[in-house]
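1. could you look at this predicted model? Sequence included:
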Amino acid sequence: MRTVRQVLESKNPEVQAVGPDAPVIEALRLMAEHGIGSVLVLDGENRLVGIVSERDYARKVVLTGRTSQQTRVRDIMVDTVTTIGPDDTVAHCMQLMTDGRFRHLPVLEDGRIVGIVSIGDLVKAVIEDQQVELDQLQRYIAS
C-alpha cells in the first residue's frame, strides 16, 4: 500500500491557505481558482489553526443567510483538524476520512505543513495500485 509521501510526489506541492480573519469570499476565490474543495487556515506564524471547505460554506454561510463578504473564515472553519504524516498509508487515511466524514487531510512533518491529500487523491492511488496488481496477475497467468 502506498504512503502519503508517495501520493504527494505525484501532486502539485503548493498548498492554498488563508488567515482566520480573512473574509470567506477570499477562501472561495482560492478554491475556485485552483479547482480545490478546501483551504487550510493558518495563523500569522504559519501554524495550522483550521480548515474550511465548500461544505462548510454551504452549511454555515448559505444556509444561515450570512454573506461571504462579511463572514470571517474563523466563523465557519473546522478548528479541530485531523492531520496525518507523510509515512501514513493510504488505507489509514481512507479510514480516517470515512470515520470522520471529511474529504481532506493536511499532511504535517516535524510540525510544518508539507501538503494536503483529498479523497480523490487517495482513490486515484488505490486504483493505480490495483491496476498494477491486475497487470502483474495477467502477466503471471499468461506466462
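-> In hand now; what should we look at?

2. from here on, contacts and neighbour counts on C-alpha atoms
-> Fine.

3. how close does the most centrally placed residue in the chain get to Met97?
-> Geometric centre of the chain, nearest residue: His104, 2.7 Å, by C-alpha atoms, centre = their mean. His104 sits 8 Å away from Met97, going by C-alpha to C-alpha, to the nearest Å.

4. please name the nearest non-neighbouring residue to the residue nearest to the centre of the chain.
-> Ser118 (4.4 Å; C-alpha to C-alpha, 6 or more residues apart in numbering).

5. ok, that neighbour - contacts?
-> Going by C-alpha atoms under 8 Å, 6 or more residues apart in numbering, Ser118 touches 103-105.

6. pick the one among those closest to Ala22.
-> Ala22 lies nearest to His104 out of the contacts of Ser118, by C-alpha to C-alpha, at 20.4 Å.

7. tell me the SS of Ala32?
-> helix (DSSP: H, G, I helix; E, B strand; the rest coil).

8. now the element after the host helix or strand of Val117, going C-ward?
-> Assigned by DSSP states H and E, Val117 belongs to strand 112-118. As assigned by DSSP H and E, the chain's next helix or strand after strand 112-118 is helix 119-142.

9. okay, pairing it with this:
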Amino acid sequence: MRTVRQLLEAKSPEVIAIGPDAPVLDAIRLMAERQIGALLVMEGPRLVGILSERDYARKVVLQGRSSRDTPVRDIMTTQVVTVAPGDSIDHCMQLVTDRRIRHLPVLDGGTVVGVLSIGDLVKTVIELQRQDIDQLQRYIVS
C-alpha cells in the first residue's frame, strides 16, 4: 500500500501558510492566487491551525464579520487533524471521510512537511485501482 511519504515525493514540497494575526482578507486573497482551498496557520515553524474556505463562509460571511478587520486566529480551526509520512493512503481516506475534511497537514516529528488534499488522495486511489485492473486484465489474457 502506498504511503503519505510516497505521495508527497510526487508533489511540490511547498507548504502555503499564513500567520494567525493576518487579516482574513489576506488569507482569502492568498488562497485565490494559489488556487487552493485551505491554508495552514503557522507561528514560525509551529502549526497552530488551518483555515479553509468553509471556515470563511461559516465564520465570516454568515456571521456578518469584516474580512478586513477579522484576524485569521478568530476563524481558524485549531483542532487540526494531521497525518505522518508513514501513514497509508487508506488511513488518510478514512480520516477525510469520517471527519468530513478536505486537507491533511503532514507532520514529521512535529515539523510540517506537506499537505494532502482530498483531490491528491482520490487521484492516488484511482491510479492504484487502475494499476490493479491492468494487472488483472493481463493475468486473464495470459
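-> That came through, no problem. Keep in mind it's a predicted model, so treat the numbers as computed, not measured.

10. about what we covered before: who touches both of His104 and Met97 of structure 1?
-> With C-alpha under 8 Å, 6+ apart as the test, His104 of structure 1 and Met97 both reach Ile119.

11. circling back to that earlier point, could you give me the buried positions within the strand holding Val117 of structure 1?
-> 113-118 (16 or more other C-alpha atoms under 10 Å).

12. would CSV of those residues with distance to Gly50 of structure 1 be doable?
-> CSV is the format used below for the buried residues of strand 112-118 of structure 1 (distance: C-alpha to C-alpha, whole Å):
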residue, distance to Gly50 of structure 1
Ile113, 12
Val114, 15
Gly115, 14
Ile116, 13
Val117, 15
Ser118, 16
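
13. ok, Asp121 of structure 1 - contacts?
-> Asp121 of structure 1 touches Val7, counting by C-alpha under 8 Å, 6+ apart.

14. what does it align to in structure 2?
-> Using TM-score structural alignment, the equivalent of Asp121 of structure 1 in structure 2 is Asp120.

15. before we move on, the earlier item: return the member of the buried residues of strand 112-118 of structure 1 nearest to Ala58 of structure 1.
-> Ser118 (18.7 Å).

16. after superposition, how close is stretch 119-129 of structure 1 to structure 2?
-> Superposing on structure 2 and averaging over aligned pairs (mean C-alpha distance after the TM-score superposition for structure 1), stretch 119-129 of structure 1 comes out at 0.4 Å.

17. what about the helices in structure 1?
-> 4-9, 24-34, 54-57, 90-100, 119-142 (DSSP state H).

18. make CSV out of those and add distance to Thr80 of structure 1.
-> Output for those, formatted as CSV (distance: least, C-alpha to C-alpha, whole Å):
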stretch, distance to Thr80 of structure 1
helix 4-9, 21
helix 24-34, 18
helix 54-57, 14
helix 90-100, 11
helix 119-142, 19
